[in-house]
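K.L.:
With the input below, show me the fold.
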Amino acid sequence: PPPPFNILKALIRHQNLFFQFAFRLDAATLTDLYAIDKEFHFRYNQYCLGLTYRHANYWAPVATHIFTPSFFPQLCITDPMRRPLDGRPHLARDVPSLRWAQLVIFRSNIVREILTLLAIEGHRVPKEAEAVLLKLWMLMELRSERTRLVYLEDRAIWSDEDLLVANLLLVKLDMRFADPVNGKGICELSCMLFTQKSLTSLLRVLRGWLLTRRGQDYDELRAMLKRTYFDDDLELDNAPWMDDEEDPRNEVREEEWGNLHSEGWSWDGEFMADALELLVEECVSRQLHVHRYLLDFVLYGAVDEGTGENYPRVRWRG
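P.N.:
Got it, this is the predicted structure:
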């Protein structure tokens, strides 16, 4: 008797449906199928470059063009089919791996959730904010001040509109943190969170997973402060033990103090300005006069520009 019909094998062996099937799989399912099915593994390897890009672009169309593989050579692999680089048969090209696609999709989901949480609290932002926040994440990840400056000064990446939207985002975050009812701190909190290596800390604050009254969260915040700022930038009069490495309450080693403001995030690196400071300097350099738009930033998404009336309050289900 003929073998029973296997829909998975039929999709893998189909000349056209295989591609539509492969890049529409979510990241976890694609990785699992690539690992356990030999036939899928072989066919994916044949078209790994195109399929990996299509997969990332399908789930994260904005982030794919910002977190390009050239920024993450450690997430690239040798072409499984050993296709040559520039016609040199002895040297195989590098292609982005599934780990790169997972990184892109993960960061896109983080940024979308951040913007969603802001919108739920009434702080709406323009649609361009997703791309701008992703670019800010890329800026935060660069370990050299010179590299950050080159990245910011590239007008093909950062247009004047992008810089203005970035300032609007900062205003909305400051309004969220300084909210008298639902706020999680003060306006300076956004500066510290944008000095970290990623935006996951910002998401945790907006979710309410950090800066609560639990003791372990306070310890984590204290460690974050020590890694972000030098002692001269902190007010230690009420907590002198934070300047004592041998104090058991101080979990951060001395060589890690202020690392996020040091070149290469290293204890012996030169001072490195944080991402927001460089962003403000670039706005001044381009003569954008951001201060003229501050009131517009505050009112954006809350007041109709044509009538001057407040937008009706959104009633969330549930």
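
K.L.:
contacts and neighbour counts: CA atoms only from here.
P.N.:
Will do.

K.L.:
Would you state the helices of this structure in chain order?
P.N.:
Here the chain has its helices, by DSSP state H, at 7-13, 17-24, 27-36, 38-46, 48-59, 98-120, 129-141, 145-153, 160-177, 188-193, 200-207, 215-228, 275-285, 294-299.

K.L.:
Please state the offset of the fifth one from the chain centre?
P.N.:
Spelled out, it's helix 48-59. Helix 48-59 has its C-alpha centroid displaced from the chain centroid by 19 Å (C-alpha atoms, centre = their mean, to the nearest Å).

K.L.:
To compare against the first, here's the next sequence to fold:
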Amino acid sequence: MTDDNRATRKRELSESPEPAKDGGFGALSNKRRFILDNEPLQTTNDRKHLEGETFNALDVLAQVAAAAPRLPIVRNRKRVILKTPTPPPQVKTFNLLTGLVSHVDILLQVTSYLPPQTLLNLYSISAPFHYVIDSHFTAFIKAATHTWAPDADRYFPWWCYRQLCIEDPALRRARPDRRSVSWNDFTPKPESDTSSQDKFDGSDTHTSNSGDSPNSIKSESQAETKARVSKLVKHRQTIAAPVPGFRWLKMVVYRESVCREIVGWLAAHGHRIPRLEGVDALKKMWFLLDVPVNGPRIALIHNTIYFTKETLAVLQLFFIKLDMLYCNPVHFYGGEASMREMLLAERSLTTLWNYLRGADGTSKLDTMRLWIRHRYKRPQPIRPMTREAHEEHLAKLSMPIMGVPAQLVGRWGYECWGLGQTKLLRPDELVLKEAVRRRAGLQRMFLSYLSYGYLDADLNPLPTNVKPEDVVLSMVRRKKHRELKAKESDGMDIDKKEEDEKPARGQGSTSLEDRIRAMLAERHG
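P.N.:
Below you'll find the model as predicted:
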């Protein structure tokens, strides 16, 4: 037998699982044992062991396991499969919003009638609705705008309110023909470091300059402003396009309601202006108030498409009615012509609306604060002062007056809302100057403006005592709500009364069959 055959036979014997005939354990596997004392012959294939050699524990365990009797195999054993309990059948509920998400055109019409806050809540809690809104964000915002504030995107262009816009969730690029410039871009940032403590020379020429305050701004030339804004526009062209956000939607809806209420409160005080034309003119004037610099204000009032001749006439009528309200000798409201000037120099028409409806913040003390913001001038020293008196004077200049911050005392009517050095032109001044420039001849219509709202087309006097519940938008809604609640309560009372009367009528009444029998008995005797 050759050496290869011997090696094959030896390998087969070592792989045999049966025990040896002499009662010992043969080699059961071809795995190597641990080599002890550098003995290369100590493997599982060695049958001759030296005297005193210790067995490997792994080999002993493997031989014992192979010699153990095997368990009988049961062929026909049934397998038990445990089934998971099925959940109880649930009633399928229909979700209107989930059903409308797949129909964007219908969803657009339905959600346009939701109030802005309700639309925002729905956008926050519904993932499918959130995804659909992000895919067509501008369309949904404009649809809601046309319902709650018609033509608001024409009176308050959303690209002029960059701080109220968001980047397009669909990551669309900005249009190259539209400059995304806001009114705040024309306002430079306040200076960070300005020294308010100048060297004292003992003379009376030292006066407090509001431009030296920490909140003053650095004057820019027209070229510097143009370069800064152009650089900002180029940067915005590289990012996603701005789209109107929910903040812009809330702003235009709020302004729509305020302008309508201003017209209504003027009518409640006996001074009427055209309702629809007056609301549109007030919205355009509010957009003019948003401009914090004189240059863009003049350019905007020169726009004959935005400020038409009719708009200038309605605004002049509004200014005259406002003067008649605060200068009425019969019903004196505690104001004068300066009230119109201060109210129109504010940043928005909210202050005028609060004064017309007598809301909180319109007391005599608040009127005094309004005057301090616009007209008050701090007294200047008239003679040389000592160093201690000068320091005391500077400390007084930094103190607020009746709650008005020191840097805003007498400076609210300046450019950039008190930070500039030039007085802002008010809307009443701009309207008169523009009417003269266009030769509109508004000065010939002042007498007609004074008598407007008191005589009809046939020169008959109109009633001047108008209840606010009939003309003010918020009060009209409250009145209708109270009437609806009263009708519902009356209907519930009537239904309850009828239910109470039904058993009483049933006890004394006879059935139809009894009546027919009685009639037949009478006829046939």
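
K.L.:
Superpose the two chains and report the TM-score.
P.N.:
Scored against TM-score structural alignment, normalised by the length of the first structure, the superposed chains reach a TM-score of 0.86; 302 aligned residues with a C-alpha RMSD of 2.6 Å.

K.L.:
ok, back up a step: out of the helices of the first structure, the one nearest residue 85 of the first structure is which?
P.N.:
In terms of C-alpha to C-alpha, the element of the helices of the first structure nearest to residue 85 of the first structure is helix 48-59, at 13.4 Å.

K.L.:
what angle sits between the closest one and helix 38-46?
P.N.:
In this structure, helix 48-59 of the first structure runs at an angle of 90 degrees to helix 38-46, with axes from the mean of the first three to the mean of the last three C-alpha atoms, to 10 degrees as the basis.

K.L.:
what range in the second structure does helix 48-59 of the first structure sit on?
P.N.:
Against the second structure, the aligned range for helix 48-59 of the first structure is residues 137-148 (TM-score structural alignment).

K.L.:
Let's check: the centremost residue of the first structure is which one?
P.N.:
The structure's the first structure has its C-alpha centroid closest to residue 137; by C-alpha atoms, centre = their mean the separation is 4.1 Å.

K.L.:
Map that residue onto the second structure.
P.N.:
When the structures are aligned by TM-score structural alignment, the residue of the second structure matched to residue 137 of the first structure is residue 286.

K.L.:
That match contacts residue 352, correct?
P.N.:
No - at 11.5 Å, residue 286 of the second structure and residue 352 do not qualify as touching, with contact defined as C-alpha atoms under 8 Å.

K.L.:
Tell me which of the helices of the first structure sits nearest to residue 92 of the first structure.
P.N.:
When the helices of the first structure are ranked by distance to residue 92 of the first structure, counting by C-alpha to C-alpha, first place goes to helix 48-59 at 13.2 Å.

K.L.:
Now do the same for residue 440 of the second structure: its match in the first structure.
P.N.:
Residue 440 of the second structure is assigned residue 288 in the first structure as its aligned equivalent, the criterion being TM-score structural alignment.

K.L.:
Pull the contacting residues for the match of residue 137 of the first structure.
P.N.:
For residue 286 of the second structure, the set of contacting residues under the criterion of C-alpha atoms under 8 Å, 6 or more residues apart in numbering consists of 348, 349.

K.L.:
Count the neighbours of residue 330 of the second structure for me.
P.N.:
Residue 330 of the second structure has 6 neighbours, counted by other C-alpha atoms under 10 Å.
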